[in-house]
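*Asks:* Predicted coordinates and the sequence they were generated for:
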Amino acid sequence: MAANGQSKEYRERDLPLYLAARFLSEAAALALSVAVGWTVYDVLHTPLALGIAGLAQFVPMFLLTLPAGELCDRISPRQVLIAGLALQGLCSIAFLLWATSPSPPLWPFFAIVPVLGVARAFADPAGQALLPLLVPDERLPCAIACGSSAWQVAVIAGPALGGLAFAYGPAVAYGICGSGVLAAMLGVVQLGGWRPPPAEGADLKKRVDRVVEGIVFIWSRPVVLGAISLDLFAVLLGGATALLPVYARDILHVGPIGLGLMRSAPAVGACLVALLQVRHPPERRVGEKLFAAVAVFGIATLIFAFSRSLVLSLSALFVLGASDMVSVNIRTSLVQLATPDAMLGRVSAVNLLFIGASSELGAFESGVVAALMGTVPAVAFGGFGTLVVMAVWMRIFPALRRADRLKSEVR
């Protein structure tokens, strides 16, 4: 039963449509990320430039993700998602026009990057808030695992496709990315099923109060707060992905195709784990499993930092992605099972602000540290920092460490 008293009506085709759209949008977005990262490093030859590109996306995401979540609750997550995907498609077209221009200056390229951050600030929380509205509550953990699988398959295919396409030229890569995002948008347009009715309009003060409600909701649940903040610092410190163009070009010497393979390797591990979790979702001792996964994530990051073999590097990235998938599934289930339908947008926005935007801030942190210390020490510092955070969080969030079952821990 919906929070407003209306019964939910579901359509069987909505979940497959959602999964297909999620796959297309994420594959295109990650292919675009590979193309942007290689373009930036190929032109400027400094890891600091990769950090600046990450910061340029982080700032609009930091400013707009929470208002976007409130907008999802006030109108409809589907409408917000369509708008975000449309803006991502326009960014891909703009990159394409830049790449096909003769001797283009770099400043228009960097002007497009923050617009891409704006698009993600709206699309990401809307995508998370939409899924619980498409399936009954009893099917939600399985639907989350299916969504994670679709996302991880996209993370395998997207970077590999981006690296391969970039080998044929940046225009090919940017053109493919734009086509994928626009196709995903058309899929979202076809979604039906139950939707919460649009909320009444509110003045600015009430909208701010509604945003604060999402923050207070998470703050009042130590298990949820601990899980989200743990992932925040793990993603912030474990920023090996941001420096992969440096490893591909200057350390492992494997070019854009090798970069695509390395960007895909974590998703291969994550996808296999996600598929296992569809059949065998975590049911007992979820807190211990969460902390163990973060510890493995930090160790895999350390191994990757010092590797000089492509095979070993891909293996470390594989394990890194597999461990991250365990923590992502537990955290996402904790958050979405705990959240009433009327607050899904705002709570998803807070969750994504902690986790999603921290990827870009982590890219900036990695770029700055790499510029000061060198690339390998920067990645190693992130892996060691993740292990330290894991140990500290076990002490300050004992309820999370002792968490047993997902459904019994979210209240």
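*Replies:* Nice, thanks for sending it over.

*Asks:* From now on I want contacts and neighbour counts done on CA atoms only, so please keep to that.
*Replies:* OK.

*Asks:* And the closest residue to residue 282 other than its chain neighbours, how close does it get to residue 122?
*Replies:* Leaving out its chain neighbours, the residue that sits closest to residue 282 by C-alpha to C-alpha, 6 or more residues apart in numbering is residue 330, at 7.4 Å. Taking C-alpha to C-alpha, to the nearest Å as the measure, residue 330 falls 24 Å from residue 122.

*Asks:* circling back to that earlier point, buried residues, the helix or strand harbouring the residue nearest to residue 282. List them.
*Replies:* Take DSSP states H and E as the rule and residue 330 turns out to sit in helix 310-338. Residues 310, 313-338 are the ones in helix 310-338 that count as buried (16 or more other C-alpha atoms under 10 Å).

*Asks:* Packing partners of it?
*Replies:* Counting contacts by 3 or more C-alpha pairs under 8 Å, 6 or more residues apart in numbering; DSSP states H and E, helix 310-338 packs against helix 140-167, helix 222-237, helix 255-279, helix 286-306, helix 344-373.

*Asks:* got a list of contacts for the shortest one?
*Replies:* The list of residues contacting helix 222-237 from outside it, by C-alpha atoms under 8 Å, 6 or more residues apart in numbering, reads 218-219, 294, 298, 327, 331, 334-335, 351, 354-355, 358-359, 361-363, 365-366, 381-383, 385-386, 389-390, 393, 397, 399-400, 403, 409-410.

*Asks:* put this beside the first:
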Amino acid sequence: MDIPVKERDSVLRHPGYLNFAASRVFSSLSFQAVGIAMGWMIYDQTHSAFALALVGFCQFLPMAVLTFVVGHVADRFDRRRIGLACQLIEAVTALVLAVATWQQWLSPVGILVAVTIMGAVVAFERPTMAALLPNIVPTSMLQRAVATSTSLMQTALIIGPSLGGLLYGVSPVAPFAVAAVLFAVASFNVISIRMEWLPSKREPVTLTSIFAGVSFIRSRPVMLGTISLDLFAVLLGGATALLPMFARDILHAGPWGLGLLRAAPAIGALAMSIVLARRPLTSDVGRKMMVAVAVFGVATIVFSLSTNIALSVIALLVVGASDTVSVVVRSSLVQLLTPDEMRGRVNAVNSLFIGTSNQLGEFESGMVAGVVGPVVAGIAGGVGTIVVVFLWTRFFPDLLKVKTLQG
């Protein structure tokens, strides 16, 4: 059933949510633009694929190391102030990069140091902002808020890299300078957020409380099943990491084709998140999530078998759209099933799962493709994803019983 326009639009009209969305979008745009510029610059200086691999490693390592610290900090302090501190540090880092580029000081080591700083800050920012959302909108609006936030973030993921590339073409200094300004705008918005309620008193720091997020997730089969399903689906079905190989060796499409293939999953995700913002899932959400992950696997197989650029793009559109259903359901369930005093720690663990699946998924796909080729690797990943869905229906039967995301 369609959501009335007045009720649907109330998410964007909510003062706190508007500031929240603006903060996340401006921060994401800036991060994407800086990431493209730093990747291009380090490769231009080194001509080394290993240097590019180090960029990804330096982004992931701080998240892996800081996860449990991040969660506890997010549950003990005002999340708006944490977001403010993160975005101000990002603004200063981008400004330093702009000056260093202008003065031609920036070396590969300097770029990797900046990447590590940004990775550490993002490790705090992302789970903290995710934990903040339920404090801004009422529970009845949470699914629409998550879907709307997802659509805005997907838009940033589409525009951010292009913005970074275009600005770098104007001047190597430009992406860093513009990002510094946008991070500052994001920080103004995050501190301006009006909350529905203030966080309750936080528990003291102990070893048990630090790892409470892991214990909480393990004790709730629905949450554990949802997060682990996404982890293994992305780990196995990461054919998108092989896009350069498909574009050049199989589709013979050239750089323009690679750009089109890279954009397709984000466009599909954006389209589906808009649909879910207008028509939230109101029944059998667990079953629909399972079906969506299975469709993700099928679309991955179709993409891997395709030798036609149009069919490949369509398959990737479906990959992005089906993944978004899983993202919205997982994000909503994590927020609804977690008490406010635990949201920082639970979201930090969830963020680690997502980051691990993305990074290890790319590594796994690349290693398998190096042995058996990209087509077989992609097919195997898609089949593996479908097998995981069938196994999860047996291991986590309660997932199929989840009917609603209304809390």
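*Replies:* Everything's here; your move. Since this is a predicted model, take the numbers as computed values, not measurements.

*Asks:* now what about the TM-score between them?
*Replies:* With the length set by TM-score structural alignment, normalised by the length of the second structure, the two chains reach a TM-score of 0.84; 394 aligned residues with a C-alpha RMSD of 3.1 Å.

*Asks:* which of the contacts of helix 222-237 of the first structure are buried?
*Replies:* 218, 294, 298, 327, 331, 334-335, 351, 354-355, 358-359, 361-363, 365-366, 381-383, 385-386, 389-390, 393, 397, 399-400, 403, 409-410.

*Asks:* Residue 127 of the second structure contacts residue 71, correct?
*Replies:* Yes - counting by C-alpha atoms under 8 Å, residue 71 is a contact partner of residue 127 of the second structure at 7.4 Å.

*Asks:* joint contacts of these two?
*Replies:* Common neighbours of residue 127 of the second structure and residue 71 (C-alpha under 8 Å, 6+ apart) are 344, 347-348.

*Asks:* Tell me the one of the residues you listed nearest residue 78 of the second structure?
*Replies:* residue 344 (10.9 Å; C-alpha to C-alpha).

*Asks:* need the contact list for the closest one.
*Replies:* Taking C-alpha under 8 Å, 6+ apart as the test, what residue 344 of the second structure contacts is 70-75, 127-128, 131.

*Asks:* Looking at those, spot the one nearest residue 8 of the second structure.
*Replies:* Distances from residue 8 of the second structure to those, taken by C-alpha to C-alpha, are shortest for residue 131, at 22.1 Å.

*Asks:* Spell out which helix or strand contains residue 15 of the first structure, please.
*Replies:* Residue 15 of the first structure belongs to helix 14-44, assigned by DSSP H and E.

*Asks:* Quick one: distance of that helix to the chain centre.
*Replies:* Relative to its chain's centre, helix 14-44 of the first structure lies at 11 Å (C-alpha atoms, centre = their mean, to the nearest Å).

*Asks:* Identify the residues contacting the closest residue to residue 375 of the second structure other than its chain neighbours.
*Replies:* Spatial nearest neighbour of residue 375 of the second structure, excluding adjacent residues (C-alpha to C-alpha, 6+ apart): residue 304 at 5.1 Å. Applying C-alpha under 8 Å, 6+ apart, we find residue 304 of the second structure in contact with 239, 374-376, 378-379.

*Asks:* Kindly state which residue of the first structure is aligned to residue 146 of the second structure.
*Replies:* Here residue 146 of the second structure is matched to residue 144 in the first structure, going by TM-score structural alignment.

*Asks:* Next one: its match from residue 277 of the first structure, what distance?
*Replies:* In terms of C-alpha to C-alpha, residue 144 of the first structure sits 10 Å off from residue 277 of the first structure.

*Asks:* Can I get the helices and strands packed on helix 310-338 of the first structure in a markdown table including distance to residue 247 of the first structure?
*Replies:* Shown next, in a markdown table, are those (distance: least, C-alpha to C-alpha, whole Å):
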| stretch | distance to residue 247 of the first structure |
| --- | --- |
| helix 140-167 | 14 |
| helix 222-237 | 17 |
| helix 255-279 | 8 |
| helix 286-306 | 9 |
| helix 344-373 | 12 |
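
*Asks:* among those, which is nearest residue 212 of the first structure?
*Replies:* Per C-alpha to C-alpha, nearest to residue 212 of the first structure of those: helix 344-373, 8.7 Å.

*Asks:* And the match of residue 146 of the second structure, how far from residue 194 of the first structure?
*Replies:* 18 Å.

*Asks:* Kindly report the same for residue 104 of the first structure.
*Replies:* 47 Å.

*Asks:* Look at these two and report which has more neighbours.
*Replies:* Set residue 104 of the first structure next to residue 194 and count neighbours by other C-alpha atoms under 10 Å: residue 194 wins out with 16 against 12.

*Asks:* corresponding residue for residue 113 of the first structure in the second structure?
*Replies:* That one, residue 113 of the first structure, aligns with residue 115 by TM-score structural alignment.

*Asks:* tell me the contacts of residue 249 of the second structure?
*Replies:* Residue 249 of the second structure neighbours (C-alpha under 8 Å, 6+ apart): none.

*Asks:* do that again at 10 Å, thanks
*Replies:* For residue 249 of the second structure, the contacting residues are 243, 374, by C-alpha atoms under 10 Å, 6 or more residues apart in numbering.
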